[in-house]
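> My questions are about this predicted structure, shown below with the sequence.
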Amino acid sequence: MNAVLNISAYKFVPLADAPALRERLLERATALDLKGTVLLAGEGINLFVAGAEAAVRDFVATLRADPRLADLAPKESWSATQPFRRMLVKVKREIIRMDQPQIRPDFSHDGGRAPAVPAATVRRWLDAGRDDDGRPVVTLDTRNAFEVDCGAFDGAIDWRLGKFSDFPAALAAHRAELEGKTVVSYCTGGIRCEKAALLMRAAGLAHVYQLEGGILKYFEETGGAHFHGDCFVFDEREALASDLNARRG
């Protein structure tokens, strides 16, 4: 029986009080016997947490009680066992490292994030091979190479990244390949393709979007059409199939 609720979520929003917020969240998560990782930075929050359903929902309510996180919308999956070994809440320079300080998404105001395309639209575009304006559509994987090897969209562009901070150099080397196309960047849950899409827009590529909610949301809403293999996850489940159940582990 899958009795452990797993959630993942992120939000780019200014958090000037990240150290103090760390103490409050660690205390609450520990009291609820949750395990996982919460990353905090001046640019926002990124989290992967698991535990009993009531405890997880209590923790989400705690997060949403902060007005800056009131609209946090975690993605959910279930597992038979706890996939994390301990509870960590860390303050970092970036919640996802890109080493491009000028790329700073901000969900707190209109225009502060990358344009996003919902899963159903991406599936429709991939069915047709073109977007609604007739422009060729390509998917661009912003994950590390070993994650791509676990599963990816059919025909996805894969720059064999060793780490996400390699993405800016890869874009500089391959930018010409993307000209004249509609580019849908994607990753596991949305955080990497959020920054990647903004960087591509800053580089002058006009028709760039991110897959809203990443692969996990795409699995939830489409069943994984046009995706082969599984989605690698950074916990003891190792990978999730298109039904969001653990394939291994």
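Received it, and whenever you're ready, just let me know what you need. Numbers count the residues shown, from 1 in each chain.

> can we go C-alpha only for contacts and neighbour counts from here?
Noted.

> Where do the helices of the chain begin and end?
18-31, 53-64, 119-128, 145-150, 167-178, 191-202, 214-222 (DSSP state H).

> what comes up buried for the second one?
Neighbour counts over helix 53-64 (16 or more other CA atoms under 10 Å) mark 55-56, 59-60, 62-63 as buried.

> The fourth one now?
By 16+ other CA under 10 Å, the buried positions in helix 145-150 come out as 147-148, 150.

> Turn those residues into a markdown table, columns for distance to Thr30.
Formatted as a markdown table, those follow (distance: CA to CA, whole Å):
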| residue | distance to Thr30 |
| --- | --- |
| Glu147 | 30 |
| Val148 | 33 |
| Cys150 | 32 |
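
> what's the closest of those to Val122?
Val148 (18.5 Å; CA to CA).

> that older thread, between the buried residues of helix 53-64, which is nearest Val13?
Closest to Val13, out of all of these and judged by CA to CA, is Leu63, at 13.2 Å.

> circling back: which among the helices of the chain is found nearest to Val233?
Of the helices of the chain, nearest to Val233 by CA to CA is helix 145-150, at 8.2 Å.

> got a list of what the residue located most distally from the centre of the chain touches?
Largest separation from the mean C-alpha position in the chain: Gly134, at 27.8 Å (CA atoms, centre = their mean). By CA atoms under 8 Å, 6 or more residues apart in numbering, the contact list for Gly134 is empty.

> make it 10 Å
125, 128, 181-182 (CA atoms under 10 Å, 6 or more residues apart in numbering).

> put this beside the first:
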Amino acid sequence: MQSGAILNISCYLFVSLADTHALRERLHTRAEALGLKGTVLLAEEGINLFLAGPAPAVRTWVDELRADARFASLTPKESWSDSQPFQRLKVKVKHEIIRMNRPTVRPDQAPRAPALPPATLARWLDQGHDDEGREVVMLDTRNGFEVDHGAFDGAIDWRLHKFSDFPEALAAHREELLGKTVVSYCTGGIRCEKAAMVLEAEGLHAWQLDGGILKYFEDTGGKHYHGGCFVFDERESLAPDLRPVS
């Protein structure tokens, strides 16, 4: 349900991009002309973005981006706010759209790790196991301070300081995950998608939560989740109804 005058979108897509600098100029020019603010990150492995503005302007920008066949499958998650939560517009070219410092982990060049729909996860958590009877463990791939705002009930939290700490933390805790169904999750899906690839490479039975916490909120209302979801803008944290936490 809409509540507020400003449409906020977030989404990412792992897709190979060879023209990041030219793309940066084009996307920045159009976003600036439409009065949008937020951050767009581009890398050879794809795009990651958080933008906000009047709904017609945001949707025009997204429609123009999707006209490029590489981005046709983008599915932004939407929420609303009374005011603009970003101070400025930034469109940047980076080495990775989410930094892991593992050059061999390239989601744009490999099959996608299994993605678990939010409704299926809610059902598994209701019944206490997956459809094959295995124990389900939720693995939070966010930074520790984000977890402090809210998390899935009983989730594993390795108190990461940054996402690039994840592989080392996994190496230290891998044995604890053996024989279980591991569901990695994060805010919008980008970190848990990379994390699920690493979990699979370590021989674990792993899924990523498709669309992350924000999609889970949208589809399920936040069952089995306590607190809010930290977001990197002036709203700070969103409740399961996708409104800013008071």
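Thanks, I have the structure now. Since we're looking at a predicted model, the values are computed, not measured.

> TM between them?
With the length set by TM-score structural alignment, normalised by the length of the second structure, the two chains reach a TM-score of 0.98; 244 aligned residues with a CA RMSD of 0.9 Å.

> tell me which of the buried residues of helix 145-150 of the first structure is nearest to Ala41 of the first structure?
Glu147 (24.7 Å).

> ok, the closest residue to Ser165 of the first structure other than its chain neighbours to Glu194 of the first structure distance?
Excluding the flanking residues, the one nearest Ser165 of the first structure by CA to CA, 6 or more residues apart in numbering is Met98, at 4.3 Å. Noted for Met98 of the first structure: a distance of 11 Å to Glu194 of the first structure, by CA to CA, to the nearest Å.

> Just want to know which of the two has more residues nearby.
Glu194 (28 against 18; other CA atoms under 10 Å).

> Just give me the match in the second structure for that one.
The pairwise alignment with the second structure assigns Glu194 of the first structure to Glu193, based on TM-score structural alignment.

> quick one on the thing from earlier: can you tell which of the helices of the first structure is closest to Ala239 of the first structure?
Nearest to Ala239 of the first structure, of the helices of the first structure and by CA to CA, is helix 145-150 at 7.8 Å.

> which one in the first structure is aligned with Trp61 of the second structure?
In the first structure, Trp61 of the second structure lands on Phe59 (TM-score structural alignment).

> and the gap between that match and Glu27 of the first structure?
11 Å.

> Let me see the contact set for whatever residue of the first structure lines up with Phe232 of the second structure.
Aligned against the first structure by TM-score structural alignment, Phe232 of the second structure finds its counterpart in Phe234. Neighbour list for Phe234 of the first structure: 48, 83-84, 147, 188 [criterion: CA under 10 Å, 6+ apart].

> now the residues you listed as JSON lines including distance to Glu238 of the first structure?
Shown next, in JSON lines, are the contacts of Phe234 of the first structure (distance: CA to CA, whole Å):
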{"residue": "Phe48", "distance to Glu238 of the first structure": "14"}
{"residue": "Pro83", "distance to Glu238 of the first structure": "9"}
{"residue": "Phe84", "distance to Glu238 of the first structure": "11"}
{"residue": "Glu147", "distance to Glu238 of the first structure": "10"}
{"residue": "Thr188", "distance to Glu238 of the first structure": "13"}
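
> which of those lies closest to Ala202 of the first structure?
Thr188 (22.6 Å).

> Pull up the gap between that closest one and Trp78 of the first structure, please.
Distance, Thr188 of the first structure to Trp78 of the first structure, by CA to CA: 16 Å.

> ok, the two, which is more surrounded?
Thr188 (23 against 19).

> Tell me who's in contact with that one.
8, 141-143, 147, 211, 213-218, 231-234.

> 6 Å instead, please
214-215 (CA atoms under 6 Å, 6 or more residues apart in numbering).

> burial of the aligned partner of Leu23 of the second structure in the first structure, as a residue count?
Using TM-score structural alignment as the criterion, Leu23 of the second structure maps onto Leu21 of the first structure. Leu21 of the first structure: 16 surrounding residues under other CA under 10 Å.

> which residues of the first structure does stretch 72-83 of the second structure align to?
The aligned range for stretch 72-83 of the second structure is 70-81, by TM-score structural alignment.

> and that stretch, how far apart are its ends?
29 Å.

> and it, how far out from the chain's middle?
Here the centre of stretch 70-81 of the first structure is set off from its chain's centre by 13 Å, with CA atoms, centre = their mean, to the nearest Å.

> and if you look at stretch 9-23 of the first structure?
The mean C-alpha position of stretch 9-23 of the first structure is separated from the chain mean by 17 Å, CA atoms, centre = their mean.

> again with stretch 130-147 of the second structure
Centroid separation for stretch 130-147 of the second structure versus its chain: 15 Å, with CA atoms, centre = their mean.

> Kindly check the end-to-end length of it for me.
24 Å.

> Name the residues of that stretch that are buried.
130, 135-143, 146-147.

> same check, this time on stretch 164-175 of the second structure
Buried, per 16+ other CA under 10 Å, within stretch 164-175 of the second structure: 165-167, 170.

> Turn those residues into a markdown table, columns for distance to Ile6 of the second structure.
Listed next are those as a markdown table, based on distance: CA to CA, whole Å:
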| residue | distance to Ile6 of the second structure |
| --- | --- |
| Asp165 | 35 |
| Phe166 | 34 |
| Pro167 | 37 |
| Leu170 | 39 |
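
> ok, and for stretch 146-159 of the second structure, which residues are buried?
Quick answer for stretch 146-159 of the second structure (16+ other CA under 10 Å): 146-147, 149-152, 155, 157-159.

> So which of the residues you listed is the closest to Val40 of the second structure?
Glu146 (20.8 Å).

> Kindly provide the distance from that closest one to Phe163 of the second structure.
For Glu146 of the second structure relative to Phe163 of the second structure (CA to CA), the value is 12 Å.

> quick one: contacts of stretch 212-228 of the second structure?
Contacts of stretch 212-228 of the second structure (CA under 6 Å, 6+ apart): 118, 149-153, 185-189, 237-240.

> So which of those belong to strands?
Here DSSP state E is the test, and the contacts of stretch 212-228 of the second structure give 150-152, 185, 237-238 as lying in strands.

> Quick check, Val15 of the second structure in contact with Gln109.
No - between Val15 of the second structure and Gln109 there is no contact under CA atoms under 6 Å: 7.9 Å.
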